[in-house]
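1. Just to be clear, the model below is a prediction. Sequence and coordinates:
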Amino acid sequence: MKKFSIVIAGGGSTFTPGIVLMLLDNLDRLPIRQIKFYDNLAERQDHIADACRIIINEKAPEINFVSTTNPKEAFTDVDFVMAHIRVGLYAMREKDEKIPMKHGVVGQETCGPGGIAYGMRSIGGVLELIDYMERYSPDAWMLNYSNPAAIVAEATRKLRPHSKIINICDMPVGIEERMAQSIGLKSRKEMVVRYYGLNHFGWWTDIRDLEGNDLMPQIKKHVSQHGYSLLEEVEASQHVDASWMDTFAKAKDLYAVDPETLPNTYLKYYLYPQDAMEHEDPDYTRANQVMDGREKHVFGECDKIVERGTSEGMTLEIDEHASYIVDLARAIAYNTHERMLLIVENKGAVANFDETAMVEVPCIVGVNGPEPLVQGEIPRFQKGMMEQQVAVEKLVVEAWAENSYQKLWQALTLSKTVPNARVAKELLDDLLEANQEFWPELH
């Protein structure tokens, strides 16, 4: 049986150990002969890699492990590139959140002005990874979950149209797990869903069990009362802290706007931006929580593992959500025709919507990648919101490609979270100042 070679691009990420543990936990489903880490920040990656080398040696000593900052070494002889990079690290995420809040606008890493700023940083980084992969392992596939996925997906569609990249997001997976638990199912894999939207911007229209019975009425009943909060929050996972609890509860209000469908939680930033702002401390945002929480914890644990020379007793956790990536890699490698929610070029999947929009819809995945399933026509409310948002995403990518200040101003003006063009321009000037070292030069 073929064993696969994987490079994790973003080896210094706090999510990398969880992904490694998840890959090791799934070797019966996806056999691996080699895991490589690639990052452009050696010191940060070394902390994570030195610990992961010990973990891999203990759990699967037959796997060859390489950690490098050399693109040729990283991208040669690989089957899959699993990419999760954060250009500018959490220090820039903090600015993405705090600068909009100074202007009375919601500060969030993938939505609104923060997402636009992050997108302008991410595009170049992701294109660089694609180019390395195509140069050194032209038959490989890139499974990309670098954020903001919607803008990155539009950039790859427009600027690398023939690349073998699949853009994915685990947020719908997390919400579907909650739906399943809320009605007593063991796993989201017991559900078959229909869904349409853009990344972080979508709606479920039909959910059935494997026998074809309609589960929507039960799930809607739960969401109308509790949102996606579970009656007892059983496990403390990465998504269960105060701000996530608030997000899951808020789904109740999102659902009320259109009780025909079930909403993605990120819609709260577009439908209720003022409410989202109320819960935020402008001096201590989500980025600060992550830097003081997960980042310290993961780096501290990795250093302990290296110090002790063993992973015994470690508190690093398997990233369960990331098992979605194994499903995707398996579907391509073994032509399993698994049904998965992915971000793909529309081309008629949503009949009454822009053909070139990058939409998030169910796809059947096989050796040739994803084949989108037609979701039909969508209602005016969702279509109107999606058209506004897809225009924002396309303008951001055009601004990046054309070095256009004007188009970025237009993108910010169109964003549903920004009140008017004057605020958009003030925001742009502040974000431009903060991102000088990362954005292309705009004029």
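-> Yes, it's here.
2. From now on I want contacts and neighbour counts done on CA atoms only, so please keep to that.
-> OK.
3. after the helix or strand hosting residue 410 comes which helix or strand?
-> For residue 410, the host element (DSSP states H and E) is helix 405-414. Proceeding N to C from helix 405-414, the next assigned helix or strand is helix 421-434, under DSSP H and E.
4. In contact with residue 428: list those residues for me.
-> 408-409, 412 (Cα atoms under 8 Å, 6 or more residues apart in numbering).
5. thinking again about what came up before, the helix holding residue 410 packs against which elements?
-> When contacts are defined as 3 or more Cα pairs under 8 Å, 6 or more residues apart in numbering; DSSP states H and E, helix 405-414 sits against helix 112-136, helix 380-402, helix 421-434.
6. Not counting its own residues, what contacts that helix?
-> Contacts for helix 405-414 (Cα under 8 Å, 6+ apart): 112-113, 116, 388-389, 391-393, 395-396, 398-399, 418-421, 424-425, 428, 442-443.
7. Tell me which of the helices and strands packed on helix 405-414 sits most buried.
-> Greatest average neighbour count among these goes to helix 112-136 (a mean of 22), per mean count of other Cα atoms under 10 Å.
8. That one relative to helix 380-402, how many degrees between them?
-> 60 degrees (axes from the mean of the first three to the mean of the last three Cα atoms, to 10 degrees).
9. Helix 112-136: how far from the chain's middle?
-> Its chain's C-alpha centre and that of helix 112-136 lie 13 Å apart, by Cα atoms, centre = their mean, to the nearest Å.
10. and that helix, what other elements does it pack with?
-> helix 71-75, helix 89-102, helix 149-159, helix 380-402, helix 405-414.
11. how about 7 Å then?
-> Other elements packing on helix 112-136 under the criterion 3 or more Cα pairs under 7 Å, 6 or more residues apart in numbering; DSSP states H and E are helix 71-75, helix 89-102, helix 149-159.
12. Quick check: next helix or strand after the last one?
-> The first helix or strand that comes after helix 149-159 along the chain, using DSSP H and E, is strand 165-167.
13. on that earlier part again, how big is the angle separating the helix holding residue 410 from helix 112-136?
-> Using the same axes, to 10 degrees, helix 405-414 lies at 130 degrees relative to helix 112-136.
14. how much does helix 405-414 deviate in direction from helix 421-434?
-> Using the same axes, to 10 degrees: helix 405-414 against helix 421-434 is 120 degrees.
15. putting a second one here so we can go through both:
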Amino acid sequence: MSKDGLKIVTIGGGSSYTPELIEGYIKRKDLLPISEIVLVDIEAGRHKLDIVGEMAKRMVKAAGLDWTVTLTLDRKSALKDADFVTTQFRVGLLDARVKDERIPLSHGVLGQETNGAGGMFKAFRTIPVILDIIEDMKTQCPDAWLVNFTNPAGMVTEAAIKHGGWKKTVGLCNVPIGHRKMAAEKLDIPEEDLFFKFAGINHFHWHRVWDKQGQERTHEVIDAIYKPTDEDQESHLKNIHNASFHYEQIRALEMLPCGYHRYYYAEDEMLKHSIEEFEKGETRAQVVKKTEARLFELYKDPELDYKPEELSQRGGTHYSDAACEIIAAIQNDLRTEMVVSTENNGTVTDLPYDCAVEVSGVVTSHGFEPYNWGSFTPEARGVIQGMKGMEETVIRAAIDGDYNRALSAFIVNPLVPGGVVAKDILDQMLYAHKDHLPQFADKIREIEENQPDTINYVDELMKSN
């Protein structure tokens, strides 16, 4: 930190989530001696950056703070002397997410932002960019912390640490926050009086819970949420369908599942619902585009100087607040208990030592200290090892532009059928995302020259978007 205070840089500053980020900094003004917040975006996001950036300035002014809020498209210059760098960008913007969802669903295969074919393609587009950001950080702010909440957060964080060599990286997700709050509500015990242990990988973790008397309360929470009643099972996730888990299976696990486990434990219902949305032209990305359009109309109001309630409908509530919390914890050595994606280092013995895991621990001034988890039961161990192998394959394919590895990842991903379907979807998505996949340029050129049916299929499908 310079003598003038903290400099915090946000890559993807034109995001609709930025007001929550600014609100989080303001709430922690006594812990964060901020001098400058820099919001960075790309030319395609200039319009949104201007709107949300002006709103950020109004929020800071309304709070009576003298922080400088800078808007720029020059990422490298923005990073100069940064203390913290947060990332919340989407390569290809929401139109890319539309393709991630609609192309697989047109084949009756799940399309989703972080799971299945869509999640893998988001990683293909995003990982090279996070590594480019790290190369800039090496010269511009070599001592800065990288706080990533760009999805797929686990794979992006692993690429940053393992392949970018940026050890001062933590990955964040809002999902564990909601799970903690729900457990506290079901037990009617304040959240701060409970102890939680999460372990797994991003969007594929489990957790257990104890009270202050040392009694494990996991089974009570399982019963309260998943035991069959006349009412639907509860979910705090606004962005995915609330399919029901099998109570008997969750009892056997003896752990509480992540909400995103629905894509695997209730795959048939989740796929059916996703296909229905696709056929109505209402995939999640298409809905979010409309939600974002409404939000940015609100943000244009020169009188608006606070985060509007409508932002909670966007689906990422608590993401930005978690980022502010971890920055405050590192800055002040608060030893705050959080759940983050971090280097495994033996925390989960069933997974590679140098991979990224999502686990509980405490945040110190020197980084994140995870709580040891040990091994999973067989019911969880088999699936998580397969998922981690898939993630490692995706990361290597993203870095090297290796088509063979990309196809291998598709085939081993449990949400993508093998054989002809996997290859068809892969080729169609490579063509659809060609502007954002330079590492696959040779293969994409081959597809364009030799596979007219692939090109026609994608072009016709996206016309109906």
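-> Yes, it's here. Because the structure is a prediction, the values reported are computed rather than measured.
16. Superposing both, give me the TM-score.
-> For these two chains in superposition, a TM-score of 0.89 is obtained (TM-score structural alignment, normalised by the length of structure 1); 428 aligned residues with a Cα RMSD of 2.6 Å.
17. hang on, the earlier thing: and the helices and strands packed on helix 112-136 of structure 1, which is most packed in?
-> Buried most deeply of those, by mean count of other Cα under 10 Å, is helix 149-159, with a mean of 24.
18. so where in structure 2 does that one end up aligned?
-> The counterpart of helix 149-159 of structure 1 in structure 2, using TM-score structural alignment, spans residues 153-163.
19. Also stretch 336-355 of structure 1?
-> Stretch 336-355 of structure 1 covers residues 334-353 of structure 2 once aligned (TM-score structural alignment).
20. first to last residue in that stretch, what's the distance?
-> 27 Å (Cα to Cα, to the nearest Å).
21. Over in structure 1, find the residue span stretch 99-106 of structure 2 aligns onto.
-> So stretch 99-106 of structure 2 sits over residues 95-102 in structure 1, by TM-score structural alignment.
22. mind listing the helices for the stretch 251-400 of structure 1?
-> 268-271, 273-278, 286-290, 296-308, 323-334, 380-402 (DSSP state H, counting those that start in this stretch).
23. closest one to residue 174 of structure 1 among those?
-> helix 323-334 (10.3 Å; Cα to Cα).
24. And the helix holding residue 410 of structure 1, what's buried?
-> 405, 407-414 (16 or more other Cα atoms under 10 Å).
25. what's the answer for stretch 12-32 of structure 1, then?
-> 12-25, 30-32.
26. Of those residues, which belong to helices?
-> Mapping the buried residues of stretch 12-32 of structure 1 onto helices (DSSP state H) picks out 16-25.
27. which of those lies closest to residue 92 of structure 1?
-> Among these, and counting by Cα to Cα, the member closest to residue 92 of structure 1 is residue 16, at 19.5 Å.
28. Identify the residue of structure 2 aligned to that closest one.
-> By TM-score structural alignment, residue 16 of structure 1 lines up with residue 18.
29. Quick check: its match vs residue 177 of structure 2, distance?
-> Distance from residue 18 of structure 2 to residue 177 of structure 2, by Cα to Cα: 19 Å.
30. do the same with residue 9 of structure 2
-> 24 Å.
31. cool, residue 201 of structure 2 as well?
-> 15 Å.
32. Looking at the two, which is more packed in?
-> residue 201 (24 against 16; other Cα atoms under 10 Å).
33. Return the residues in contact with the closest residue to residue 326 of structure 2 other than its chain neighbours.
-> Of all residues not flanking residue 326 of structure 2 in the chain, residue 363 sits nearest, at 6.9 Å (Cα to Cα, 6 or more residues apart in numbering). With contacts defined as Cα atoms under 7 Å, 6 or more residues apart in numbering, residue 363 of structure 2 is in contact with 326, 329-330, 334-337, 369.
34. Out of those residues, give me the one that has the most neighbours.
-> In those, the most neighbours by other Cα under 10 Å go to residue 326, 26 neighbours.
35. Helix, strand, or coil at the spatially most central residue of structure 1?
-> When Cα atoms, centre = their mean is applied to structure 1, the residue found nearest the centroid is residue 169 (3.9 Å). On the three-state scheme (DSSP: H, G, I helix; E, B strand; the rest coil), residue 169 of structure 1 is labelled coil.
36. which residue in structure 2 lines up with it?
-> Alignment note (TM-score structural alignment): residue 169 of structure 1 maps to residue 173 of structure 2.
37. I'd like to know how far its match sits from residue 156 of structure 2.
-> Applying Cα to Cα to residue 173 of structure 2 and residue 156 of structure 2 gives a distance of 12 Å.
38. tell me the contacts of residue 222 of structure 1?
-> residue 182.
39. If we use 10 Å, what do you get?
-> 179, 182-183, 216, 228-231, 252 (Cα atoms under 10 Å, 6 or more residues apart in numbering).
40. closest to residue 312 of structure 1 among those?
-> Using Cα to Cα, these come closest to residue 312 of structure 1 at residue 230, 32.3 Å.
41. Surely the closest one and residue 248 touch.
-> Yes. Residue 230 of structure 1 lies in contact with residue 248 (Cα atoms under 10 Å); the separation is 8.7 Å.
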